[in-house]
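[1] Generate coordinates for the sequence data below:
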Amino acid sequence: MDRCFVRNSTASLKKVLMCPPTYAYLKENAGRNGNKAKINSELCMKEHDELVEAYRSNGVEVVLMTPDRNLHDQVFARDFGACVKEGYILGNFRIHPREGETEAYEKKMKELEIPCIARCSRGHFEGGDFWMLDDKTMAIGILERTDETGIDEIRKQIGSRYGYEIISVKSPEKCLHLDMCFNIVAEKLAVICSEVLPDEFLNILKDRNFKFIEVNRENLLKCHCNLQALGNEKVVSFRDNREVNSALRSYGIEVIETHISEMFKHGGGIHCMTFPLSRA
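    Take a look at the predicted model:
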């Protein structure tokens, strides 16, 4: 029987790939979202350890990369590509400082025996822009790092071959990736900033009977949308995300709260640091 890796965005999360922020502190200039702040490496490590423990204590196996001192954004494991049922899609970073991550993560995926089913090379594609709306529908954001050429490459390689519908989601918002303004936290439930997303995409979600937990625009770069669904009505969030956490609980979602604040200076959150390897 063929292996099934990641079926969709809300099935039970079994295994993830992460990278400790050992060298994140070395990058004291512009972070992922243009922030400028010195990173407290000790606090970053503490926060990352707490997130890893939150996963493990909820039955998620965590595979850790060996950090490279030259790859200061490697902690954001989400972005090198995307995993689907048949294997993974290898992305193509838009900015030069992240290009070295591609080789490191590709090597790791070979070690884990997860096949590469598509490769972006002419255009650009980063995993923070990728979502599965259901088992056969992909939504890929076009914000700052992914472009239409990259999406077309993916569509040609896996669309008809595996029967996936691939939807482009364009937004002019100053977020690097779609996961900063849109996040599927449970089946048919999304944490979302509607005002920065196109009506066409919002109508697609409404037609599919999605319900929305709204986040204000001013909270986007504070990572209020940047959560991680575990499946089984559980979500990992951060302690200071009070309004969203309260709304999640009103829908019957169990919220696992972690302390994440220092990593935000580097420009990413919980979802950015987590690459699903197995979700079925």
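[2] hey, let's count contacts and neighbours off CA atoms from now on
    Noted.
[3] helices or strands next to the helix ranked longest in the chain in the packing?
    Criterion DSSP state H: the longest helix present in the chain is helix 41-57. Helix 41-57 sits against strand 61-64, strand 254-258, with contacts defined as 3 or more CA pairs under 8 Å, 6 or more residues apart in numbering; DSSP states H and E.
[4] same thing but at 10 Å, please
    Contacts defined by 3 or more CA pairs under 10 Å, 6 or more residues apart in numbering; DSSP states H and E place helix 41-57 against strand 13-18, strand 61-64, strand 234-238, strand 254-258.
[5] Let's compare: structure for the following, please.
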Amino acid sequence: MADSVQVDQFSFKARREGGGTPQLNQWGATSDYGTLRSVLLGPIENYRWLKTSSLSKKTLRRGVQFDPAVARAQHREMVSAYESAGVEVHTHAPDPHLPYQVYARDSSVMTPFGAIITHMAQYWRRGENIRAIETYQRLGIPIYDVVTVGTFEGGDFNVIEPGSVLIGWEGPEGRSMEEGARQVAGWMEAEGWEVKLADIDPYYVHIDLMVVMLAHKLAAVCLDCTDPEIVDWLKGKGIEIVDVPFRETMALGCNVVALGEDRVLLPAGSKTLKAKLKALGFTIYDPELGMITQGGGGVHCMCQSLVRDPV
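    The predicted structure follows:
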């Protein structure tokens, strides 16, 4: 394990070639389920639906009317849920030219070594990377490195447990290309992390639509659409799976956020997962987010962990 380090000067590349990059001692997360202390969210002010995924295309095709006032109210409810759970909330500065900036998961990835700045697939989202760099500079969080090979988005970086990450890619017709995924995978492997690469159908957008960690050795997984090889890999680690039905998964019902200490933030529409987790003794925060999720992203898509307790 690398020694922790205090970084006093903002850096665009904290990564050490060949690995051995020191871990940060004030920021970072080694898991996606340790107690969440600080989170980065995107602004809602300029949000509107665009044809970014199969879900948003269906929403627009069916003539559903977007109500920005409702979306803003639902976003406030989500922020309130985080604050009620004792989580410090940071937000990107809003940019009127970036309507999908609310999905803070995609433009960066937080690691124990600093933030990875990604390379967005859709041209109307690429400016989100610049706003993300500004946010990390303002907070004093160094950049681990920047994706420069192909495209890669944060929803395809899925920490399963400390030292182990599931990285998805969908090819040139999707959001993350194999080349970008392999660049990030190489960095993590050099740091001593295990990497599982998963090619998924572009229909599912990102790997975190179908696989999300809930707690130590517990994951929400849509068995109907997740490659059996990934399921077997998870089970091989002793991870228990809570199955989420396909219909709810496609409405972002599996795209949830572990808050730590057997607490989970999920959308009100995730009824099956909510019932299963309550039976397991979890505390549930379930804001109504339908006006946002119909645009193609859920609560996991809307957040980036900045600080989680070690597990």
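[6] After superposition, what is the TM-score?
    Here the TM-score for the pair of chains, by TM-score structural alignment, normalised by the length of the first structure, is 0.94; 277 aligned residues with a CA RMSD of 1.5 Å.
[7] Pretty sure residue 191 of the first structure sits in a strand.
    Yes. Secondary structure of residue 191 of the first structure (DSSP: H, G, I helix; E, B strand; the rest coil): part of a strand.
[8] List the contacts of the equivalent of it over in the second structure.
    In the second structure, the residue matched to residue 191 of the first structure (TM-score structural alignment) is residue 220. Going by CA atoms under 10 Å, 6 or more residues apart in numbering, residue 220 of the second structure touches 208-214, 240-244, 249, 253-256, 273, 277.
[9] Mind checking which of these are buried?
    208-214, 240-244, 249, 253-256, 273, 277 (16 or more other CA atoms under 10 Å).
[10] Please convert the helices and strands packed on helix 41-57 of the first structure to TSV, extending it with distance to residue 97 of the first structure.
    Shown next, in TSV, are those (distance: least, CA to CA, whole Å):
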stretch	distance to residue 97 of the first structure
strand 13-18	19
strand 61-64	21
strand 234-238	28
strand 254-258	29
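[11] quick one, which of those is nearest to residue 51 of the first structure?
    For residue 51 of the first structure, the closest of those is strand 254-258, at 6.4 Å, according to CA to CA.
[12] What span of the second structure is the closest one aligned with?
    With TM-score structural alignment applied, strand 254-258 of the first structure matches the range 283-287 in the second structure.
[13] contacts for that stretch?
    Counting by CA under 10 Å, 6+ apart, 74-82, 84-85, 256-271, 274-275, 277-278, 299 sit against stretch 283-287 of the second structure.
[14] With stretch 222-237 of the second structure instead?
    160-161, 166, 196-201, 204, 207, 209-212, 217-219, 221, 238-250, 253-254.
[15] Which position in the first structure pairs with residue 82 of the second structure?
    Matched by TM-score structural alignment, residue 82 of the second structure corresponds to residue 55 in the first structure.
[16] Equivalent analysis for residue 72 of the second structure, please.
    When the first structure is aligned by TM-score structural alignment, the residue opposite residue 72 of the second structure is residue 45.
[17] Just to check, that match is in contact with residue 20?
    Yes. Taking CA atoms under 10 Å as the definition, residue 45 of the first structure is a contact partner of residue 20 at 6.8 Å.
[18] The two: which is more packed in?
    More neighbours surround residue 20 than the other of residue 45 of the first structure and residue 20, with 23 against 18 (other CA atoms under 10 Å).
[19] which ones are touching the more buried one?
    Residue 20 of the first structure sits next to 44-49, 52, 64-68, 74-77, 273 when contact means CA under 10 Å, 6+ apart.
[20] And for residue 297 of the second structure?
    Applying CA under 10 Å, 6+ apart to residue 297 of the second structure gives the contacts 52-53, 55-56, 100, 102-103, 105, 155, 205-206, 209, 251-252, 255, 289.
[21] what about residue 136 of the second structure, which SS state?
    Strictly by three-state DSSP, residue 136 of the second structure counts as helix.
[22] Show me what it aligns to in the first structure.
    Here residue 136 of the second structure is matched to residue 109 in the first structure, going by TM-score structural alignment.
[23] any idea how far residue 82 of the first structure is from the closest residue to its match other than its chain neighbours?
    The shortest distance from residue 109 of the first structure to any non-neighbouring residue, by CA to CA, 6 or more residues apart in numbering, is to residue 115 (7.5 Å). Counting by CA to CA, to the nearest Å, the gap from residue 115 of the first structure to residue 82 of the first structure is 12 Å.
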